[in-house]
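Trainee: sharing a sequence plus its predicted fold:
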Amino acid sequence: MQTFNGRLALITGGSSGIGLALAHRLLAEGARVALLARDGQKLDQARARLLASFPQGEVSLWRADVANAPQVTTVLQTLLEQLGAPDLLVNSAGVARPGRFEDLPLDVFDQMIAVNYLGTVYVTKALVPAMLERGSGHIVNISSVAGFLNIYGYTAYGASKFAVRGFSDALRMELKPRGIGVSLVFPPDTDTPQLAYENQFKPEVTRALAGSAGVLSPDAVAQEILRGIRRGAYVILPGFETKVIYLLSRLLGAGVNPILDAMVRNALQKTRANQNLHRS
């Protein structure tokens, strides 16, 4: 897909963050944009922001909870009837709730799988038949750096993003011979409302491990995604640090574990030292 002009792009989680940044860039290139999210007020606000920049842009709003399969099926059937099959589907809806395994309630694990993984499956399932019938299209699934190298504090979130990776690996093989491309994105920490929410719950060790890594802007991630689609890339790695971490994890395999263990030990020591300092 070398041009987005006149193409229809459906973006889940499109009312904020990476999804909204992608909508902005796609409108700038002449695409027609459909945003899907569960919060109607945020959808309205997103549309207003987009049309303030692109008054002639075409932005349609679709309200659904991606974790609700019947709702997704019904809403997207209406979209297909009114707009036709999207040329580009971006599964960007996602939630993150870190915490040590023993502290996380089971419903957090349910939520991570329901939104991050099954939400991606439900939306894709509803649209792929129409894309196959047309014989073209491109699907972008948003995973995370934690989807290829999980760390302390992300037993729930990282596992759901690994599931997105596994789903995408098989989906790519099935759809590529039939004219539909698939891309898998591994963004690092990105300056979004979701990150602000997530930071409230990060264990100190997780915070220390992530402390040296940079935070990307949603627009920088969106730019990398569109560049990757144009290249026909399967794996898209926004940011230099993400590319380095991915390469090292691939080269070292399980050999990366001693490095991570040393980082955890160091983070635990610093955490204990800070706790002792506050007590004294």
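Mentor: On my side now, so go ahead.

Trainee: please make it C-alpha for all contacts and neighbour counts, starting now.
Mentor: Fine.

Trainee: show residues contacting the lengthiest helix in the chain.
Mentor: Across the chain, the longest stretch assigned as helix under DSSP state H is helix 257-279. With CA atoms under 8 Å, 6 or more residues apart in numbering as the test, helix 257-279 has contacts from 152, 204-205, 208-209.

Trainee: isn't residue 181 up against residue 137?
Mentor: Yes - Residue 181 lies in contact with residue 137 (CA atoms under 8 Å); the separation is 6.4 Å.

Trainee: right, and residue 14 touches residue 94 too?
Mentor: No - if you go by CA under 8 Å, residue 14 and residue 94 don't touch, sitting 10.6 Å apart.

Trainee: before we go on, here's another structure to hold up against the first:
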Amino acid sequence: MILVFGKTGQVARELAPLLPDAHFAARSEADLSRPDECAALIRTLKPVGVIIAAAYTAVDKAEDEEELASHVNGEAPGAIAAACAEAGIPLVHISTDYVFAGEGEYAHQPGDEIAPPNAYGRTKAAGEAAVRASGADHAIIRTSWVFSPHGNNFVKTMLRLGSERDSLRIVADQIGGPTPAAAIAEACVRSLAAIAEDKALSGTYHLSGAPDVSWADFAREIFSQAGRDVEVADIPSAEFPTPAKRPLNSRLDCSSLERLGLERPDWRLYLKPIIEDFAAS
């Protein structure tokens, strides 16, 4: 049995049909703000592998709640990883492009120096470090701009706003790869099996959708596929200030995925079901 921390998040919900026999631990059973509780669950259930598909993801709120975010994103993955190392089982942990400063126009490679620009990024970087230090066989999967038919995300926000307005001003100087949660879920399953088979595959991987675009161009594609006549005006990040600084460059070099038999997904192919679901709601 595989243990998944998380039950209602975007990736966890995409994992459910892929892992019908897995145990999905909701917050009521294993609260990541109480790391020891999470480690204890591993010792109780004795799974053959673990996937951490839950996190503190409120990027702006983390600026005021960094201590809580640190428990969830930093200490909990470390405790879970230590329990996995103790049990001799593999672990998959999802991280973020926000561990990088986000400068330049190059695609960040897994081994590049990190410099988180905000509290959320700092807490996720701490989680990565704790997983690596634990000695557990692991795959850390950094991803970006996650979307799915579930929960709150950019695609659903654009569809909602596009039904209310005929023009929108969208940030155009932040560039990255929108990533379907379904592709992340597939990568989690594939990497867990891969490192269980070959410990040499332990390490850090990048997974983001292709092609890289700005938020504004992402929005244009959403409206195009949805058949919405919404004018998108490009604006700089400076005109849309947020409590947490966002990286301008979220490009990720995903060539390491080849070691797992995976490739970058074309995010444009994943929009249709979300659009259809929104139209039916």
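Mentor: Structure received. Given the structure is predicted, the values throughout are model-derived calculations rather than measurements.

Trainee: and residue 14 and residue 94 of the first structure? which has more neighbours close in?
Mentor: Taking neighbours as other CA atoms under 10 Å, residue 14 of the first structure and residue 94 compare with residue 14 leading, 29 against 23.

Trainee: identify the residue of the second structure aligned to the more buried one.
Mentor: Under the alignment by TM-score structural alignment, residue 14 of the first structure pairs with residue 7 in the second structure.

Trainee: quick one, strands of the second structure?
Mentor: Along the second structure, the segments classed as strands by DSSP state E run 2-5, 23-25, 49-52, 91-96, 138-143, 146-147, 167-171, 175-176, 179-180, 203-206, 213-214, 231-235, 249-250.

Trainee: thought residue 170 of the second structure was touching residue 215?
Mentor: Yes - here residue 170 of the second structure reaches residue 215: they are 6.5 Å apart, a contact under CA under 8 Å.

Trainee: overlap in contacts, the two.
Mentor: Listed as contacting both residue 170 of the second structure and residue 215 by CA under 8 Å, 6+ apart is no residue at all.

Trainee: just the contacts of helix 257-279 of the first structure now: which is nearest residue 28 of the first structure?
Mentor: residue 209 (36.9 Å; CA to CA).

Trainee: measure that closest one to residue 259 of the first structure for me?
Mentor: Relative to residue 259 of the first structure, residue 209 of the first structure is positioned 12 Å away (CA to CA, to the nearest Å).

Trainee: of those two, which one has the most company?
Mentor: residue 209 (18 against 10).

Trainee: quick one: residues contacting that one.
Mentor: With CA under 8 Å, 6+ apart, residue 209 of the first structure has these contacts: 263-264, 267.

Trainee: same thing but 7 Å
Mentor: Residues in contact with residue 209 of the first structure (CA atoms under 7 Å, 6 or more residues apart in numbering) are 263, 267.

Trainee: check residue 5 of the second structure too.
Mentor: Residue 5 of the second structure makes contacts with 24-26, 51-54, as judged by CA under 7 Å, 6+ apart.

Trainee: run those past the first structure and keep the common ones.
Mentor: With both residues aligned by TM-score structural alignment, their matches' CA atoms under 7 Å, the contacts of the contacts of residue 5 of the second structure that the first structure also has are 24-26, 51-54.

Trainee: endpoints of stretch 248-262 of the first structure, how far apart?
Mentor: Stretch 248-262 of the first structure stretches 16 Å from its first residue to its last (CA to CA).

Trainee: give me the neighbour count for the nearest residue to residue 214 of the first structure once chain neighbours are set aside.
Mentor: In space, and not counting its chain neighbours, residue 214 of the first structure is closest to residue 189: 7.4 Å by CA to CA, 6 or more residues apart in numbering. Using other CA under 10 Å, residue 189 of the first structure is surrounded by 19 other residues.

Trainee: show the contacting residues for residue 130 of the second structure.
Mentor: 77-78.

Trainee: which position in the first structure pairs with it?
Mentor: Superposed on the first structure with TM-score structural alignment, residue 130 of the second structure falls opposite residue 167.

Trainee: measure its match to residue 195 of the first structure for me?
Mentor: Distance, residue 167 of the first structure to residue 195 of the first structure, using CA to CA: 24 Å.

Trainee: now swap in residue 121 of the first structure and tell me
Mentor: Taking CA to CA as the measure, residue 121 of the first structure falls 23 Å from residue 195 of the first structure.

Trainee: show me what the residue nearest to residue 214 of the first structure lines up with in the second structure.
Mentor: Aligned partner of residue 189 of the first structure by TM-score structural alignment: residue 145.

Trainee: wait, its match sits on residue 181?
Mentor: No - counting by CA atoms under 7 Å, residue 145 of the second structure sits too far from residue 181 to count as a contact (9.5 Å).
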